[in-house]
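starting from these lines, generate the structure:
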Amino acid sequence: MSATNAAIGYAGNFGSPTQLIIVLVIVLLLFGGKRLRSLGSDLGNAIKGFKNSMSNEEAEKAEQEKQEAQKVIDQKPANTTTAQTVEKTDHKQS
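Below is the predicted model:
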């Protein structure tokens, strides 16, 4: 077995409950409970803000598409009238 395969095998075994508990205890000792709570709160607020901005952006896009569609609908009769006028003018000139 080569060194690369051994490293991959070890990385594949990471995540056992015992190893995760040890890592969590070390993180708790390094940062402390109060700091971890504030980090968790900040992370939660960041996720909420991101979701809100995404939903606002989607709502703005939908509103903009609706307005553009309304403009197209409003312009269709005007274009038809212009086309009819051009046809009438062409017939008179012939």
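
please make it C-alpha for all contacts and neighbour counts, starting now.
Noted.

what about the helices in the protein?
Ranges of helices within the chain are 3-13, 17-31, 33-93, based on DSSP state H.

tabulate those helices (TSV), appending mean neighbour count.
Output for the helices of the chain, formatted as TSV (neighbours: other CA atoms under 10 Å):
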stretch	mean neighbour count
helix 3-13	10
helix 17-31	11
helix 33-93	12
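
could you also give me the structure for this next sequence, so I can compare it with the first?
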Amino acid sequence: MLGGISIWQLLIILAIVIMIFGTKKLRNLGGDLGGAIKSFKKAVNDDGSKADEPAAQEPAKPLEHQAAEKKDAEFKTANKDQDKA
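Got it, this is the predicted structure:
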């Protein structure tokens, strides 16, 4: 017994779930769940290995430099649009 639930009650619940959702939908749900768990484990392992590696070789750019690059890109895009018109 699991917390007062007998095997017969579990079988009845399983039969009702199969009748409502069907075996195909339950099979797809199982595959999706398995894929999600696999992706989660991979992400956890990747994060752990990245923490052990040294910092990236290229230092981060200052925020002011990033903002200037963004403005330059926007300016170039705006100029291309005006040239087409």
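
superposing both, give me the TM-score.
Their TM-score after superposition, calculated using TM-score structural alignment, normalised by the length of the second structure, is reported as 0.59; 54 aligned residues with a CA RMSD of 1.6 Å.

which residue in the first structure aligns with S39 of the second structure?
Alignment note: S39 of the second structure maps to G49 in the first structure; criterion TM-score structural alignment.

my error: substitute L10 of the second structure in the last question.
Match for L10 of the second structure (TM-score structural alignment): L20.

K48 of the first structure versus that match, what's the distance?
27 Å (CA to CA, to the nearest Å).

for the spatially most central residue of the first structure, give its distance to E60 of the first structure.
Taking CA atoms, centre = their mean, the centroid of the first structure lies closest to M54, which sits 5.5 Å from it. Separation of M54 of the first structure from E60 of the first structure (CA to CA): 10 Å.

same question, Y10 of the first structure
Counting by CA to CA - Y10 of the first structure and E60 of the first structure are separated by 49 Å.

and what of F50 of the first structure?
Using CA to CA, we find F50 of the first structure at a distance of 15 Å from E60 of the first structure.

and if you look at I73 of the first structure?
In terms of CA to CA, I73 of the first structure sits 20 Å off from E60 of the first structure.

to the chain's geometric centre, what's the distance from stretch 84-94 of the first structure?
Distance of stretch 84-94 of the first structure from the chain centroid (CA atoms, centre = their mean, to the nearest Å) equals 52 Å.

got the contact list for that stretch?
Stretch 84-94 of the first structure has contacts (CA atoms under 8 Å, 6 or more residues apart in numbering) with no other residue.

with stretch 28-48 of the first structure instead?
Applying CA under 8 Å, 6+ apart, stretch 28-48 of the first structure has no contact partners.
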